[in-house]
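S.K.: Need coordinates for the below:
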Amino acid sequence: MSSFLYSLGRAMHRTRKTVIGVWILLLAMLGAGALLFSQDMDNSISIPGTESQQALDSLGATFPQVSGSSAQIIIVAPDGEKVTDADITAPVDEAIDTLSDIDHVDSAVSPYDDTVSGSINEAEDAALIQVQLDGSTFAIPDSTKAALEDAVQDLGASLPDGAETSLGGELFSQEMPEISLVEGIGVIVALLVLVLTFGSFLAAGMPLITAMVAVGASMSLILGATAFTSITSTTPMLALMLGLAVGIDYALFIISRHRDQLRDGLDVDESIARSVATAGSAVVFAGLTVIIALLGLGVAGIPFLTVMGVAAALGVGIAVVVSLTLLPALLAISGERLRPKRKKSAVDEGTATARPNRFFLGWVRTVTKRPLVTIIAVVAVLGIASVPALGLKLALPDAGGLPKDNQARHTYDLVSENFGEGYNGMLIVTGPIITSNDPLGLMEDIGDEIEQLDGVASVPLATPNETADTGIVQVVPEHGPDSDETKALVHEIRAMHDHFLDEYDVDLAVTGFTAVGIDVSAKLGQALLPFGLLVVGLSLVLLTMVFRSIAVPIKATLGYLLSVGASFGAVTLVFGDGVFAEALGVARTGPVISFLPIILMGVLFGLAMDYEVFLVSRIREDYVHGKSARRAIETGFTSSAKVVTAAGVIMIAVFAAFVPSEDVNIKPIALGLAVGVFVDAFIVRMTLVPAVLALLGDKAWWMPKWLDRILPSFDVEGEGLARELELAEWPAPNANLAVAVDDLSLTVKGKEVLAPTSMRIAPGAVHAVRGDSARAVTAALLAVTGRLPNAIGTLKVNGFVLPSRASAVRRSAGYVSLATSAQPIADVRSALAERPQLLAVDGVDHVTEPAQRERLMAEIAQARAHSSAPTIVLGCGSASDLDIADGETFVDNVTSRSLVSEASV
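M.R.: Predicted coordinates for the structure are as follows:
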C-alpha cells in the first residue's frame, strides 16, 4: 500500500495541472447531472415485511381511501361559543366542499358527519376536519399543500372573530432541512484551527478546498441518485456533515506530515510522495474503517438506512480519493511556499529539530505518572456519563418535534390540548372480511371490543370498504404516538390476533403512521446488538492487524464503548430530560429518531479508529525503533498530539454547527457526534490510552507468534516504504542485480537454522546455493522468493525490498522443491512456463538418474535461450552431493558460463 501510494504521490506531483483540471471537469459534470436528474427527497420510512407495512400495502389495493397520507384541520370556537353554532357550521360546510375539490384530496370528512365520532370534543368548542389524500406524504405535490393552506386561510377569514383554525397532520409532519449560514460556523472554526496549527493561510486553506470538492462531488452524486431510488432528507445532511469533517481531517494529516518533512529539508516532490505514502496509508485505513462501519448499517435490513449508510460511505470514500489525488497536486502547485521557516532556536548543526510541545509533554507525563489512578478516574467519569443512556427512547419524528412557530406544530399542540394526545397518532386496525354476511355489524362489534381496551380513548370509525371485502377500525389512543402506553396498546391489540381470528374469523393487523414508527423502532432495536458485535469484532481484528498487539485493540475497543455510552448519555440528557434543551433550540423533549443509536455507533467507530491509529501508531513506531515503552509514549504522544487535537476540534466544530439545525433527525445525531468525538479524542485517546499503555509497559505490544503469522499486516505508518527508500541505492548505486542479500539468517525456537549468509546474483544467471543442512538451503531459497517473512537480514529481489514487498516478489519469483517431487521434470517445466523473473529450484541433488538430469538440464537451457531468461537459483546439499568444483558438474553442463557465483549456507 505505502509503495503504491508513494508512486501515486509522485504521479500527482508530475501531472498536477492535469489532475486539478480533471477534478474541475468532474465536478462540473457531476453538478450538471444533479441539476438535470435530481428529484425531491422522500422522508417516508418503511420496513418491508413488518406487520404495519404489509397491512398498509394491502390497504393501498383494497381500501385506498385510508392508505394515503392525511391532513388535519382544527377549528377552535371563540370563548363562550361552540363549534356547533350556525356561524361556525356554515363556513365549515362550505370549506368541506372546497377541500373536496382540491387535487389529490380523496375525501374531506366533516366533523358534523353522523358516520364518524370523536371529531368534536366534549366541550364542543373544538372540531376536527380529517382530510384524506390519495398518495403518500412525499408523493403529494406542493400545489396541493398550497391549496389546502389557502382553503384553511379562507375558512379562518369566514369564521367569527376570536375563532382559530390551524392546518397540520401527517402531510405536514416533517420539513425538508435546508443548509443555512449557521452550518458555515463549523467551517470558520475549522479554518481558525488550521491557521493556528500550520501558521500559514495557504496551508490552512487547502483542507477546506479539498473538503469542499469532496462534499460537492458526493452531494451531486446523492442528489442525482434521487432519480433512481428514494433518499431521505437526512441522508445528504449526514453525508455533508461527515464529508466536511473527514475531508478536512484527512487533508490535515497529510499536509502536517508534508510540512514536517519540508522542515527537515526534503525536496518538495519527494516530500509529497512520502506524505501520501505514510500519512496517506493511515488515511486509507481510517477511511476504510469509517466506510465499513457505514456499510454495516445494512445489517439492520432496513432499506432507507442502508441507502443512508451507502451515501455517507460514498462521501467518506470520495474524501479519501480527493486527499490522495487532488491534495498532492495542490501541494505541488504551492511548492516551496509551504516550507516552514526554520527558527534559530530549532537549528542544531544545520538541521532543524522540532522541540516537543511543553503542554502535551506535561499532559502525558501527568496522566502516566499514576496510570492506574487515571484509568479509574476516566472509567468512573465516563461510566457516570453513560448512565442516562439507559433512559434513551426512540421513535419516528412527527409534527410534535417541529419548531413551536411552525403551523403543523401549532396544530399538533391544539389537537393535544382540545382532544388529547392520542388524536395525533391514530391507529388503524384492518383485515379481510370477505367471508362475513354482515360486514357492517362485524366491524361494529370489533370496534366496540377494541374500544373497551385500556389505553383506547375512542373509536371514531369502524367500517367496511365499498366492496365489503376489507374492514378498518380507527383507534384513538389515550396517550401520544411516541408514548410507552401507545406502544403497549399496539402490542395488546396484536396479542389479540388469535382471539379475533377465532371469534370473528378476521385476520386483523395494526398499521398507520404510529404503528409503522413503533415497528421501525423495534426493528432497529433488534439490529443494534448484531451491528454492535460486528463493529466491536471488526475493531478488534483491524487494530490487531495494525498494531500487532492483543492489549492495544482490546483497550481501543473498550474505549470506543465508553465514548458511545457517553454520547448516548448526552443525547438522552438533552433530548429526553431537557437539560440545556432550550439553549440548544430543542422544540420538544422525548424520544429521538429511531436510527440514531445505530448511526452514532457506526460513525463514532470509524472516527475513534482514526484517532487511535494516528496517535498510537506513532507511539508504536518509536517503541519498535528501540525506545523504552515509557519513553515511546512520551515521544509518540507529543509528535502526534497537536495534529490529533486539531483534528478533534475541527470534527467537533463541524458537527456542533449542525446542532442548531431545524431538522429533528439530524439535530440529535449532530449533538451525539460532537460529544462523542470530544470524549473519544480528548478523554479516551489522549488520556486513557497513554495511561493504559504506561500501566502495561512492554506487555502492551505482545502478540502470540502464531497469531502474528496468520494475520495480514497493514503498515499504516509506511515503515516498509521507509526501509525501501533507505535501501534505494543499496548495495550500490545503479546496481543491476536480481538478488542482493546481506546477513540473511533464521532462528527457530532458539535454534539457528540458517547462519548469516550474503549473496549477489546477476539477472539471468544460474546461482548455486549449497550447504551441509538441507533446511538451511531451503530457508535461503524460501527467503529470496519472498516466502519466509520471519527471516532476518537485508534482502532485495528483482528490485523489491523484503519483507515489505514480499507479495510483489512472490508474483515474480517461483519456487519448486524436487526433494519429494514424484515428477521433478514436469514440476520444473510447469514453473518455467509461468515465465518467472526468478526461479528457485530446491533439492536438485535429489535428481540422480542421468536421464532425468539430462532432461532437467535441457529444460533450464531452453528457458535460458529466451531474451528474457529467468534468474535461476539451484539449491543442493553439500559439495559431495553436487561437486561444483569439478569441471563435469551439473551446473556446468547447463551452460559453460552459467555459474556466476555460489554461496554456502
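S.K.: going forward, measure contacts and count neighbours with C-alpha atoms only.
M.R.: Will do.
S.K.: gap between the residue nearest to residue 336 when sequence neighbours are not counted and residue 274?
M.R.: Closest residue to residue 336 apart from its sequence neighbours, by Cα to Cα, 6 or more residues apart in numbering: residue 268 at 6.9 Å. Applying Cα to Cα, to the nearest Å, the value for residue 268 to residue 274 is 10 Å.
S.K.: To check against the first, give me the structure of this:
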Amino acid sequence: MALLLYRLGKFSATHRWAVVALWLVILLGAGGAAAAFHGQMSNNFQIPGTETQRMLDKLKTDLPSSAGGSAGIVFESGNGFSDAQKSAIDDALQNLGTKSYVQSAVSPFETQAQIDGTAAQIQAGQQKLDAGAAQLAAGQAQLAQLEAIPQRPAAVEAQYQALKAQLAAAEAEAAAGEAQLAAAKQQVAASQGLRFVSENGKAAVAQVQFKVSLYSLQPSDRQDVQSIVNEAKSAGVEVYFSKEITEDVSQLFGPAEIIGVVIAAIVLIVMLGTLIAAGLPLLMAVIGVGIGVGGTFALTGVIEMSSISPMLALMLGLAVGIDYSLFIVNRHRQQLLGGMDLRESIAKATGTSGNAVLFAGLTVVIALAALTISGLPFLSVLGLAAAATVAFAVLIALTLTPAVLGLIGKRVISRRAWRKAELHPGEAEAKSEAKSHSAKGSGWGGFVTRHPIMTLVASVLALVVVALPAASLRLALPDGGSEPVDSSAFKSYQSIENNFGAGMNGPIMVVGELPAGLSDADVQQARFNVANELRAVQNVTAAVPVALSDDKRTAVFQVIPKDGPASASTVTVVHDLREAGTKIKSDTGVQIGLTGQTAANVDVSAKLGEALPLYLAVVVGLSLLLLLLVFRSIVVPLLATGGFLLSLAASFGAVVAVYQWGWLGAVFDVPNPAAVLSFLPIILIGVLFGLAMDYQVFITSGMREAFAHGENAKQAVRTGFSHAAKVVVAAAIIMTSVFAGFIFSHLTMVRPLGFALAFGVLIDAFVVRMTIVPAAMHLLGKTAWWLPRWLDKILPDVDVEGAKVVALHEARSADPQDDDKDEDLVAAKA
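M.R.: Coordinates of the predicted model:
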C-alpha cells in the first residue's frame, strides 16, 4: 500500500494542474448540486415501526387536522392584560389563522373563558337544580295531600292530575339537568390543571396548530409567524415563541465556529512558519468540507436529514482535513530541509505519512458508517454523510495535497529555515538521526519512559476520577430549557414553567381507538372515562379530550405531565401511560397509543440506548482487525482499544458534569442543566474511536518503523514518540480548537457534542496516546510486538511504516542515474 501511495503522490505532483482541475470540477459540481437540489433539513427523530409513528400515521388518515405539528406562543403583561392588549393579541392570532400553513390559532382568552364559563355554568346549573328540587319537593307534598282525600271531587281530581303531570315533567327536566350537569362536571374535571391564562392574569399561552409537521415548515414560514404575532407588541405586550417556531436549522456556520478555525490557523502558522504552508492544510480542509457538505446538502431534497448531519460532517471535515494534510506537509518539509529532491520528497511523504493517513481515515470511516446498524434512519444518514466527508478528506490529502505541494515548490519552507539549512547543511538530518538514536530520551517522551509505572498509574487514576459522573448519565432530546438564556425559546419555556407548570412545555398526545357502533352519548362518555383513567396516572396534571374524527372512531387526548419534556419523571409518565393501556382497554373498550414529540423523544432515547452495546462491539471489533493488520501485533490493538475506553468514559463523565449537573455552567453557557443529548453517546463512540485511532496510528507507526529498522523495543518507543510528538500535538490542538468552536454554536443541539469531542480528543491525545501508550509499551518491551507465527503468515503486509518506500528511496539514492528502475523489484530486493 505504501508503494502504491508513493506512486500516487508522484503522479499527483507530476500532473499537478490536471489534479487541481479535477478537484475544482468536483467542488463546483458539489456546490452547484447543493444550490440546485437542496431541500429542507429537519430535526424529525421519529422511528419507523414504533407506536409513536403508527399513531401519527393513523392521525394523518383519520384526523388530518390533528396530525400537524403544534407550538406555543407566550404573551406577558406585567400589570395584567388590558382590553386593548387582549384585542391586539386576538387580532394577531386571527391574522395568523388565515395563513395556508396554519390549521388554527385560538385566542388563549377565549379558551380560558370557555373553561371558566363551564365552571360558572355548573354553579348556576347546580343552583337551578337545587331550586327545582325544592319546588319538586313542595309539589310532591301537595300531591300527597290531594292523594289523602278519600273521594276527590271532579275539580280536585283535575287539579290532582294536572299537578301529577307537572311533577312528572319536572322530574324529567331535573333528570336531564342532572345529566347535563354531570357531563359538564366531567368536562371541568378533564380540564382541571389546564390553563391558558395564568391565575395572576399576567401571562397567556396560545397553541398554534399547523397543517404540516413542524419539520416541514419553511424557514420563511417560521419568520412569517413571528412577524405576524409580534404586531401585538405595539400594545405593550411581551411575546415569546417556543423552540419549535424559532428553531432555524438552515444556517450551519456561526461566529463561534470561525473562532475555532482561526485558532487552528494560528497553530499552523506557529508550527510551519509560513502563511503558505499554514494555509495549505486549511485550504485542503475547506475544499473537502465544501465537497462533503455540499453533497450532503444536495441530498436533502430527496432524503430527510437532521440538521446535525451536515454539522457533524462540517466538524469532522474541518478537523481531519487539516490534520491529514498537515501530516503529509510536515513530513515533506522535513525531507526538503534534509536535501531531498522536491518531487521525490512529495512522493515519499505520501507513501509514508500518507499511508498512516489512509489507515487512520479508514478507522474513522468504519466507525461512522457503522452507525447504520443502529436502526435509526436519521442516525444512518448522519453517519454516512460524515463518513463520506472524511473519505473525501483522505482522498484530498493523498492527491490534491501532493499536487499543490508541487505547485508551491520550496516556498512551503520559510526563508529563515532555508538560510539555516544552507548555513548548516545536513544539520536537520543529523539532528533527526541523533534524536532517533538518543538513549537518554529527553522531553515528555523521555520522562514518560523513565517513569513508566508512575505516569501509567497516575494517568489511569485521573481518567477514572473524571469518568465517575458517567454513572449518572441520563439521555433525552433537548427542549427549550436548553436554549440560550437570552433567546425567545428559553424565555417562552421559563414563562410557561413559572406560570402554568413545566409540563405545559411538553404535552403528550394520546390517540384512542373507539369501538364501532357507539351512540353519540356513549362516545362522549367513553372519552370522559378514558380521560379519567389517564389523569389517574402518577405525575399527570391534566388529560383533556381535544379532538374526535368524523366517524367517531378516533379520539385525541392531550396529557399534561407534571414536569418538563426532558425530565426523568416525564419519561416515567410515558412508560406508565403505555402500561395503563391494558387496563383502559379492559375498562372502557378504548385502545390507546402515544404519539407527539415528547413520546417520540423518549422512544428515540430508548432505542439509542439499546443500540449502543451492539454498535460498540461492531466498531471496536472491525477496528481491532484493522489495527491488527496495520501493526502486526496482538498487544498494540488491545492497548489502543483499552485507552479509547478510558477516554470515552472520561468524556462521558465530563459531559454529565457540565450538561447534566451544571458544573462550570456559566463558562459553557449551560443555564438549565438537564439530560444529555440522547444520540451523543453513540456519535461520540464512533467519532472519538476513529480519531483516537488516528493518533494511535501516527504515534505507534513511528515506533513500529524504528523497531522494524533494528532498534530495541524500548528505545523504539522513544524514537517513534520523538518523531511524531510535535505534529501530533499540533494536530490535537487543531482538532480540539475546531471542535471547541462548536461548544457555543447557534444550534443548541450541537453544543454538547462539540464539547464532548473537544474534551475527548484532548484527553485521548495527551493523556492516552502520549502518556499511557508509550509508558505501557516501554514496560512491555518486545512483547508489545508479539504476533503468533501462524497469524504472521496469513496477514497481508500493508507496510504502514513505509519500509518499502524508504528502501526504494535508499536504492535510488545509491544509483541516482537509474530513476526508472522497477519500483516493486527495488523494494523487494531492499
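S.K.: Looking at residue 268 and residue 274 of the first structure, which one has more neighbours?
M.R.: A side-by-side neighbour count of residue 268 of the first structure and residue 274, using other Cα atoms under 10 Å, places residue 274 first with 28 against 21.
S.K.: Give the aligned equivalent of that one in the second structure.
M.R.: Using TM-score structural alignment, the equivalent of residue 274 of the first structure in the second structure is residue 348.
S.K.: what about its match, which SS state?
M.R.: helix (DSSP: H, G, I helix; E, B strand; the rest coil).
S.K.: tally of neighbours for the equivalent of residue 504 of the first structure over in the second structure?
M.R.: Under the alignment (TM-score structural alignment), residue 504 of the first structure maps onto residue 588 of the second structure. When neighbours are counted by other Cα under 10 Å, residue 588 of the second structure registers 17.
S.K.: what's the spacing between the closest residue to residue 588 of the second structure other than its chain neighbours and residue 671 of the second structure?
M.R.: In this structure, residue 588 of the second structure finds its nearest non-sequential neighbour in residue 526, 6.3 Å apart by Cα to Cα, 6+ apart. Distance of residue 526 of the second structure to residue 671 of the second structure, computed by Cα to Cα: 44 Å.
S.K.: The two: which is more packed in?
M.R.: It is residue 526, of residue 526 of the second structure and residue 671, that has more neighbours when counted by other Cα under 10 Å, with 21 against 17.
S.K.: in terms of contact, does the more buried one touch residue 585 like I think?
M.R.: No - counting by Cα atoms under 8 Å, residue 526 of the second structure does not reach residue 585; the two are 10.8 Å apart.
S.K.: Can you name the secondary structure element that comes next after the top helix by length along the first structure?
M.R.: What stands out as the longest helix in the first structure, according to DSSP state H, is helix 513-547. The helix or strand immediately downstream of helix 513-547 of the first structure is helix 551-571, counting by DSSP states H and E.
S.K.: tell me, that next one lands on which residues of the second structure?
M.R.: The aligned range for helix 551-571 of the first structure is 635-655, by TM-score structural alignment.
S.K.: circling back: show me the contacts for the match of residue 504 of the first structure.
M.R.: Residue 588 of the second structure makes contact with 526, 529-530, according to Cα atoms under 8 Å, 6 or more residues apart in numbering.
S.K.: one more time with 10 Å, if that's ok
M.R.: Taking Cα atoms under 10 Å, 6 or more residues apart in numbering, we find residue 588 of the second structure in contact with 514-515, 525-530, 533.
S.K.: Over in the first structure, see which of those residues survive.
M.R.: Contacts conserved in the first structure for the contacts of residue 588 of the second structure, counting by both residues aligned by TM-score structural alignment, their matches' Cα atoms under 10 Å: 514, 526-527, 529-530.
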